[in-house]
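>>> Below are the sequence and a predicted model; questions follow.
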Amino acid sequence: MNGWTHAEEPSPPSGGSIIDIEARTAIEQIIGALRQIGVFSPA
């Protein structure tokens, strides 16, 4: 297979016993940026 293959979009972080709001926000922003540039397969 040649060329680009779209990746599946990961779920935003959730759960866990320790909540790190800043890390979760950063991860969600990274996922959003990757979505905007077309890294993930269309839903």
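Done, it's in. Since this is a predicted model, take the numbers as computed values, not measurements.
>>> can we go C-alpha only for contacts and neighbour counts from here?
Fine.
>>> which helices and strands sit right next to the host helix or strand of residue 23?
Assessed by DSSP states H and E, residue 23 sits inside helix 21-36. Using 3 or more C-alpha pairs under 8 Å, 6 or more residues apart in numbering; DSSP states H and E, no helix or strand is in contact with helix 21-36.
>>> Tell me which residues of it come out buried.
By 16 or more other C-alpha atoms under 10 Å, the buried positions in helix 21-36 come out as 28, 31.
>>> What separation is there between residue 21 and residue 36?
To residue 36, residue 21 is 22 Å away according to C-alpha to C-alpha, to the nearest Å.
>>> also this one, for the comparison:
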Amino acid sequence: MHAHYFYLAKHRKSITIIKKHLASFDINQFLAIFATNRLVNIK
């Protein structure tokens, strides 16, 4: 779990944007986007 927090800490700008829009996000949508971003960054 803390690996996610570490990832998020590295991307605070993204977190601010996510927090602003989280209310309008479906949680599955959010997880899909988060997972996609992770995979892109790992490449």
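Everything's here; your move. Just so we're clear, the structure is a prediction, and the values are computed from it rather than from any experiment.
>>> Once they're superposed, tell me the TM-score.
TM-score for the superposed chains, counting by TM-score structural alignment, normalised by the length of structure 1: 0.47, backed by 29 aligned residues with a C-alpha RMSD of 2.6 Å.
>>> Can you name the residues in contact with the host helix or strand of residue 18 of structure 2?
With secondary structure defined by DSSP H and E, residue 18 of structure 2 is part of helix 12-21. For helix 12-21 of structure 2, the surrounding residues in contact (C-alpha atoms under 8 Å, 6 or more residues apart in numbering) are residue 8.
>>> Let me know the angle separating the helix or strand following that helix from helix 12-21.
Downstream of helix 12-21 of structure 2, the next assigned helix or strand under DSSP H and E is helix 27-42. Per axes from the mean of the first three to the mean of the last three C-alpha atoms, to 10 degrees, the angle that helix 27-42 of structure 2 makes with helix 12-21 is 170 degrees.
>>> which other helices and strands contact helix 27-42 of structure 2?
By 3+ C-alpha pairs under 8 Å, 6+ apart, helix 27-42 of structure 2 packs against no helix or strand.
>>> Swap in 10 Å and give it another go.
Packing partners of helix 27-42 of structure 2 (3 or more C-alpha pairs under 10 Å, 6 or more residues apart in numbering; DSSP states H and E): helix 2-9, helix 12-21.
>>> Make JSON lines out of the ones you listed and add distance to residue 30 of structure 2.
Output for the helices and strands packed on helix 27-42 of structure 2, formatted as JSON lines (distance: least, C-alpha to C-alpha, whole Å):
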{"stretch": "helix 2-9", "distance to residue 30 of structure 2": "13"}
{"stretch": "helix 12-21", "distance to residue 30 of structure 2": "9"}
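>>> so which of these gets nearest residue 28 of structure 2?
Nearest to residue 28 of structure 2 among these is helix 12-21 (13.6 Å), distances taken as C-alpha to C-alpha.
>>> Thanks again, I'm all set now.
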